[in-house]
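Chemist: After the sequence you'll find the predicted model.
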Amino acid sequence: MLTLISCILLVGYRWITRFLALACYAMLLMPGFLQVFYAVHWCCTDILGYYYFFSSQVRRSIIYGEQPRNRLDLYLPKNSSGSKPVVAFVTGGAWIIGYKAWGALLGKQLAERDIIVACIDYRNFPQGTISDMVKDASQGISFVCNNIANYGGDPNRVYLIGQSAGAHIAACALLDQAIKECGEGENVAWSVSQIKAYIGISGG
């Protein structure tokens, strides 16, 4: 009992209640994850995992910023001739469990259709706030817009896609960038006009 009380005093009541709420939320999501896992992953995880870790067409963990999660994965088509259209993808994960490798299937499928895919990682809660996530995504988009030509991509054909929490974060990054561009003297690293289209999948 004394150990429990000292633990509560040391960690803080609010953090314990938040942790318990997060654990309950994860338990509620578990049946859906298990369905997807058994229906899809058993048939393609081995193949997709091998592709992700061993394919010469995947460039993993390219650094785009200073934070530890400021990394992105690039999925490149086998055919390297000509400039390719580019998809900048921000994955979902309820703002707490998102990870760039979740875009591996999308990256593989689009790379087979001659499209470069950049899966942008970002800080999750509690590593960062929504503002931090939006800042990370914006830096990732900036990297894609300014550097994708080095990988055979066409900087004039960049399409932004976000899924679930990623759709929310990507939309906020676009709005934040538009606000910056309206301000006088605001230094911007990329422009909303560089994005050909935004697609939000199952977002808020």
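Modeler: Structure received.
Chemist: drop to CA atoms for contacts and neighbour counts, all remaining ones
Modeler: Will do.
Chemist: Please compute how far the strand or helix carrying residue 30 lies from its chain's middle.
Modeler: According to DSSP states H and E, residue 30 maps onto helix 13-36. If you compare the mean C-alpha spot of helix 13-36 with that of the full chain, they lie 21 Å apart, counting by Cα atoms, centre = their mean, to the nearest Å.
Chemist: helices and strands around the helix or strand that that helix is followed by, which ones?
Modeler: Counting by DSSP H and E, the element after helix 13-36 in chain order, helix or strand, is helix 42-54. Applying 3 or more Cα pairs under 8 Å, 6 or more residues apart in numbering; DSSP states H and E, one finds that helix 42-54 makes contact with helix 104-111.
Chemist: Identify all contacting residues around the helix holding residue 30.
Modeler: Applying Cα atoms under 8 Å, 6 or more residues apart in numbering, the external contacts of helix 13-36 come out as residue 8.
Chemist: And the helices in the chain?
Modeler: All helices of the chain, identified by DSSP state H, fall at 2-11, 13-36, 42-54, 104-111, 130-147, 165-182.
Chemist: want to throw these into CSV with mean neighbour count and distance to residue 204?
Modeler: Formatted as CSV, the helices of the chain follow (neighbours: other Cα atoms under 10 Å; distance: least, Cα to Cα, whole Å):
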stretch, mean neighbour count, distance to residue 204
helix 2-11, 10, 32
helix 13-36, 12, 17
helix 42-54, 13, 29
helix 104-111, 19, 21
helix 130-147, 21, 14
helix 165-182, 20, 6
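Chemist: which one of the ones you listed lies closest to residue 71?
Modeler: With Cα to Cα as the criterion, residue 71 lies closest to helix 130-147 of the helices of the chain, at 7.8 Å.
Chemist: let's bring in a second one:
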Amino acid sequence: MSYDNDQTEARQLLSRGSSVSGGSFNQMQRRRVSGKLAKPERQQSFSRDIGHAASETYLLTRLTITLLRYLGVGYRWITRLAALGIYAALLMPGFLQVAYYYFFSSQVRRSIVYGDEPRNRLDLYLPKNLDGPKPVVVFVTGGAWIIGYKAWGSLLGQQLAERDIIVACIDYRNFPQGTIGDMVTDASQGISFICNNIAEYGGDPSRIYLMGQSAGAHISACALLDQAIREAKGEESISWSVFQIKAYFGLSGGIMEGEESLERFSPGVRIEDPSIRNAVSLLPPVILFHGTADYSIPSFASEDFAAALQRLGVQTELILFDGKTHSDLFLQDPLRGGKDAMFDHLVAVIHAGDKEALAKDAMAPPRRRLVPEVLLRMASYISPF
């Protein structure tokens, strides 16, 4: 999808659901926001996994049909859908390997409940060696606000777990099941669960990093900024703190521009508001990654957001990758295996200060190739992103 079309869909989302989203944060905080949630079962049976997969497939199918009713089905949508099908088929050798890991690896804890809504689930990817508390990445997946799903983070989760990093992939309500406000509320509640419970899974509560990709970068940035605003106001009933987040990583982020109807959900505009300057000063270091050949969400989205953060004194790093598209950094490059600058930088930041972990990283073998190069090149050519 183009950047303009993503914003159009977001405006539709807001116009249809703003009355619901307005009170969603307060509703969340009126729930049990202090103390720990009950710890779920560590591993579900295979039969329960099949039942859960079937129920979610039904839910996603029903939501897709509802969405198409809103958007209409025309030639452009049909061609994009066909391109997406071919793109997925070309990358299928890699997807099947990742799916096998996702469903059968004992290192994956699937569909842990973190809230009361139907999509309030998260997946945990655990390192093989849990000899001590591990750093944690809380990851919010992309999906243009309409097709986000926690399993999209499987490849990232697997590869970071191989470097002794726990990854928590948060699911959230998509449109038309929920508004952007609902998505931000879900993400915030998922972050809260990790902050309060990750020690039980071998994570280090003092080394938690927040990361989002594409629409997930926008949603997670909104959740982080909203939390900072609440803390700056001195609200007492909060279930997690921005001070628990060591850094924020935004990958190919859709940080929306400041059109009037989107101001509430535009971090780049909101941080310019003088009334929340105290909240902005609470933000952790921000690191933004973006490809210069990204036509779904052009790199100027991250450039403008980084410039605004730097003007306000937030420690910010912008890393641009020449010639990389919207899907290269998140899919093609990881499926290609080997070393790449973004993955190495991500791991280096997370393991900074841990000499033993850095030494292991330096000796780690290159990531395994999952898809032949010829298929990756063809996928890049046909990609609808």
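Modeler: Everything's here; your move. Keep in mind that what you see is a predicted model, and the values were worked out from it rather than measured.
Chemist: Nearest to residue 91 of the first structure, out of the helices of the first structure?
Modeler: Relative to residue 91 of the first structure, the nearest member of the helices of the first structure by Cα to Cα is helix 165-182, separated by 4.8 Å.
Chemist: Quickly note the distance from residue 125 of the first structure to residue 133 of the first structure.
Modeler: When distances are taken as Cα to Cα, to the nearest Å, residue 125 of the first structure and residue 133 of the first structure turn out to be 9 Å apart.
Chemist: again with residue 126 of the first structure
Modeler: Residue 126 of the first structure sits 11 Å away from residue 133 of the first structure when distances are taken as Cα to Cα.
Chemist: Same check on residue 201 of the first structure?
Modeler: When distance is defined by Cα to Cα, residue 201 of the first structure is 18 Å away from residue 133 of the first structure.
Chemist: what do you get for residue 103 of the first structure?
Modeler: As judged by Cα to Cα, residue 103 of the first structure and residue 133 of the first structure stand 17 Å apart.
Chemist: swap in residue 165 of the first structure?
Modeler: Taking Cα to Cα, one finds residue 165 of the first structure at 10 Å from residue 133 of the first structure.
Chemist: Skipping adjacent residues, who's closest to residue 152 of the first structure in space?
Modeler: What sits nearest to residue 152 of the first structure in space, not counting adjacent residues and going by Cα to Cα, 6 or more residues apart in numbering, is residue 83, at 5.3 Å.
Chemist: can you pull the contacts of the aligned partner of the one you found in the second structure?
Modeler: When the second structure is aligned by TM-score structural alignment, the residue opposite residue 83 of the first structure is residue 133. Shown in contact with residue 133 of the second structure (Cα under 8 Å, 6+ apart): 199, 202, 203, 204.
Chemist: what about the residue nearest to residue 152 of the first structure, distance to residue 63 of the first structure?
Modeler: Distance, residue 83 of the first structure to residue 63 of the first structure, using Cα to Cα: 22 Å.
Chemist: Kindly report the same for residue 111 of the first structure.
Modeler: Between residue 111 of the first structure and residue 63 of the first structure the computed distance is 21 Å (Cα to Cα).
Chemist: Spatially, what comes nearest to residue 123 of the second structure if we skip its sequence neighbours?
Modeler: Taking Cα to Cα, 6+ apart, and ignoring the residues beside it in sequence, residue 123 of the second structure has residue 110 as its nearest neighbour in space, at 4.5 Å.
Chemist: what does residue 157 of the first structure give?
Modeler: residue 85 (5.1 Å).
Chemist: Next, the contact list for the residue most central in space within the second structure, please.
Modeler: To find the centre residue of the second structure, average its C-alpha atoms and take the closest one (Cα atoms, centre = their mean): that gives residue 140, at 1.9 Å. With contacts defined as Cα under 8 Å, 6+ apart, the neighbours of residue 140 of the second structure are 150, 169, 170, 171, 187, 211, 212, 213, 216, 217, 219, 220.
Chemist: show me where the stretch 251-385 of the second structure has helices.
Modeler: In chain order, the stretch 251-385 of the second structure shows helices spanning 267-270, 277-280, 300-311, 333-336, 341-350, 355-363, 373-382, with DSSP state H, counting those that start in this stretch as the criterion.
Chemist: Just put the ones you listed in a markdown table and tack on mean neighbour count and distance to residue 88 of the second structure.
Modeler: Listed next are the helices of the stretch 251-385 of the second structure as a markdown table, based on neighbours: other Cα under 10 Å; distance: least, Cα to Cα, whole Å:
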| stretch | mean neighbour count | distance to residue 88 of the second structure |
| --- | --- | --- |
| helix 267-270 | 22 | 32 |
| helix 277-280 | 18 | 40 |
| helix 300-311 | 18 | 27 |
| helix 333-336 | 21 | 13 |
| helix 341-350 | 15 | 23 |
| helix 355-363 | 13 | 31 |
| helix 373-382 | 15 | 8 |
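Chemist: could you dump those to a markdown table with distance to residue 242 of the second structure?
Modeler: A markdown table is the format used below for these (distance: least, Cα to Cα, whole Å):
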| stretch | distance to residue 242 of the second structure |
| --- | --- |
| helix 267-270 | 15 |
| helix 277-280 | 10 |
| helix 300-311 | 16 |
| helix 333-336 | 29 |
| helix 341-350 | 17 |
| helix 355-363 | 25 |
| helix 373-382 | 37 |
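Chemist: Out of these, which gets nearest to residue 235 of the second structure?
Modeler: If you check each of these against residue 235 of the second structure by Cα to Cα, helix 277-280 wins as the nearest, at 12.2 Å.
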